[in-house]
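>>> I would like to see how this sequence folds:
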Amino acid sequence: MHGSGLHLGQAAVAGTIIVAEGFLNRDTRDSLTPAEQSYLHDSFKYTGGGLALTALAARGLFRSGAAFRIMSANPWLVLGVSLVGSIGSMMGVYYTPPEKTVQKHLCWLAFNACQAATLSPLFFFSPAILSRAALYTCGVVGSLSYVGATATNDKYLYMGGPLLAGVTVVALSALAPMALPMGMRGLAIAESISLYGGLAVFGGFVLYDTQKILQHARMAEMGVVPRDPMKEAIALELDMINIFIRLVQILAMRSNNRK
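Have a look, this model is predicted:
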């Protein structure tokens, strides 16, 4: 036990040195323009508001017993309804013009309601695990957003294709145990890809989406695209939710191993 703790500490120190070295010596822009600052700020306001609504609604569904009924239902039916509702409401946010304020906000509320229904069973986990996962998620996303916002223009936009490929691999690794006969070692490998690979992929998406917001801010300032921070917030919200879910699973798994 002492040896594993020592190795973990050494790994943490080495990782911190590497990250700090790369962070301090990376290329950065001088500053954000007022238009970029305003667009990024508004996008994060909708992200934070959406996550707060999702958390409150998920808590309410859990306390009402709806979360138990969701877990007791057919998992494929729940997955199908959740996907249809989430994708449909997300498309509503994406394709409703910003001028149609009421309709766009209704789609945004429906999207967050779908996320709340999907996430409500997470409240069966210990509150300590959920609070730690939320704290870690805020730290990870806040740090990566800062890196993305201060990096030189479009530095991380090339990552779109590789990240989509990474999401495909992560999704297939999560679904593989349900469709294929796998031994214990195969299950462990698939779980590791889904959890730790998912953390890496969605961390990369935070960088990508932050720089995409800044790119769209410049385009909106030139009148090329409409200004739509609510649309931008959906991507960041999904990034944070996926990171949070994986951190909850990792923390719960480690808690069970200690027992």
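>>> drop to CA atoms for contacts and neighbour counts, all remaining ones
Will do.
>>> Do a quick rundown of the strands in the stretch 151-259 of the chain.
Taking DSSP state E, counting those that start in this stretch as the criterion, the stretch 151-259 of the chain carries no strands.
>>> burial of the spatially closest residue to Leu163 that is not a sequence neighbour, as a residue count?
Spatial nearest neighbour of Leu163, chain neighbours left out: Val201 (6.0 Å); criterion: Cα to Cα, 6 or more residues apart in numbering. Using other Cα atoms under 10 Å, the number of residues around Val201 comes to 23.
>>> Val201 and Lys231, how far apart?
Note on Val201: its distance to Lys231, by Cα to Cα, to the nearest Å, is 21 Å.
>>> any idea how far Ser31 is from Pro229?
According to Cα to Cα, Pro229 stands 20 Å off from Ser31.
>>> Sorry, wrong one. I was asking about Tyr208.
From Tyr208 to Ser31 the distance is 18 Å (Cα to Cα).
>>> In terms of neighbours, single out the busier of the two.
For Tyr208 versus Ser31, neighbours defined as other Cα under 10 Å are more numerous around Tyr208 (25 against 12).
>>> Following up with a second sequence; could you model it the same way so I can compare the two?
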Amino acid sequence: MEAASSFFESRSRGWNVNSLMNFSHLNSRVQLHLRKVYTTLCLSLLVASLGVYAHMLVNLGGFLTSMAFIGCVMWLMSVPSYEEGKRWKILMGASFLEGLSIGPLIDLCNNLFPDSGLVLTAFLGTIAIFASFSGAALFAKRREYLFLGGILSSAVSAMLTLRFCSYFFGGASAMFNLELYGGLLVFVGYVLFDTQLIIERADKGDDDYIQHTLDLFMDFVSIFVRILVILTKNAGEKSRKEESRRKRSQ
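Here you go, the predicted structure:
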């Protein structure tokens, strides 16, 4: 018993708030860069939420805003990194357009299940997943998750190939589920990979926090959309089962 108690005491001394917030393995330049990245990411998510709200008011989101978002991303990548102010505005514009683009999905979920809180649940779940895996990448050993880059790229290529094949050989439903759940795992993996890649690039002098913010923003939105679709799909299946039970009981 004494040995067990001493073990847990030593573990409790090792895990405290100070040790949790200890980023001594990252130099001051990288820490400053990460603060700028995550601050800009929070602003981007806020602007995206304004885009969702704008869609709710005037129904602007759709295919055109999705294409405009892709155009903004390409524009951002073409602007030199020293034009920071211009690139920051483009990033905020892209975030607003992405909010408009996912607005119809959120609107549909609210219309189908108005009192379920699916959107809030999906958002909080995304925050929890993103924070957990981003934190794991920050506290892990340097370059520990960079090997995921090749695996994740291969997984994306495989899913695209399977989607193309499903157009000719059928299996659209199975392909949808594979893309939904497999895509969620892939983008969770990208949170690990992108976070460590940002650290490595910042350590080597790459201080393009706007591009790095865009990478994490797209990871966050991709996870959120998939969680929301999964929750909506499950809620729909539950609703159909309850409806069939009521019909059988009548």
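>>> before we move on, back to that, surely the residue nearest to Leu163 of structure 1 and Pro162 touch.
No. Using Cα atoms under 8 Å, Val201 of structure 1 is not in contact with Pro162, being 9.1 Å away.
>>> so stretch 134-143 of structure 1 matches what in structure 2?
Stretch 134-143 of structure 1 corresponds to residues 123-132 in structure 2, going by TM-score structural alignment.
>>> which residues make contact with the matching stretch from outside it?
Defining contact as Cα atoms under 8 Å, 6 or more residues apart in numbering, one finds that stretch 123-132 of structure 2 is touched by 188, 191, 220, 223-224, 227.
>>> what does stretch 30-41 of structure 1 give?
For stretch 30-41 of structure 1, the surrounding residues in contact (Cα under 8 Å, 6+ apart) are 149-150, 210, 213-214, 217-218, 221, 227, 229.
>>> Same question for stretch 224-239 of structure 2.
With Cα under 8 Å, 6+ apart as the test, stretch 224-239 of structure 2 has contacts from 102, 109, 118-119, 122-123, 125-126, 180-181, 183-184.
>>> Can you lay out those as a markdown table showing distance to Met67 of structure 2 and neighbour count?
A markdown table is the format used below for these (distance: Cα to Cα, whole Å; neighbours: other Cα atoms under 10 Å):
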| residue | distance to Met67 of structure 2 | neighbour count |
| --- | --- | --- |
| Ile102 | 12 | 22 |
| Cys109 | 22 | 21 |
| Leu118 | 27 | 21 |
| Val119 | 24 | 23 |
| Ala122 | 25 | 21 |
| Phe123 | 24 | 18 |
| Gly125 | 27 | 16 |
| Thr126 | 24 | 22 |
| Leu180 | 22 | 18 |
| Tyr181 | 25 | 13 |
| Gly183 | 21 | 20 |
| Leu184 | 22 | 20 |
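>>> The aligned partner of Gly197 of structure 1 in structure 2: how many residues sit nearby?
Counting by TM-score structural alignment, Gly197 of structure 1 lines up with Gly182 in structure 2. Close neighbours of Gly182 of structure 2, defined as other Cα under 10 Å, add up to 17.
>>> One more: Leu20 of structure 2?
Leu20 of structure 2 has 11 neighbouring residues, counting by other Cα under 10 Å.
>>> So what does it match up with in structure 1?
In structure 1, Leu20 of structure 2 lands on no residue (TM-score structural alignment).
>>> Thanks a lot, catch you later.
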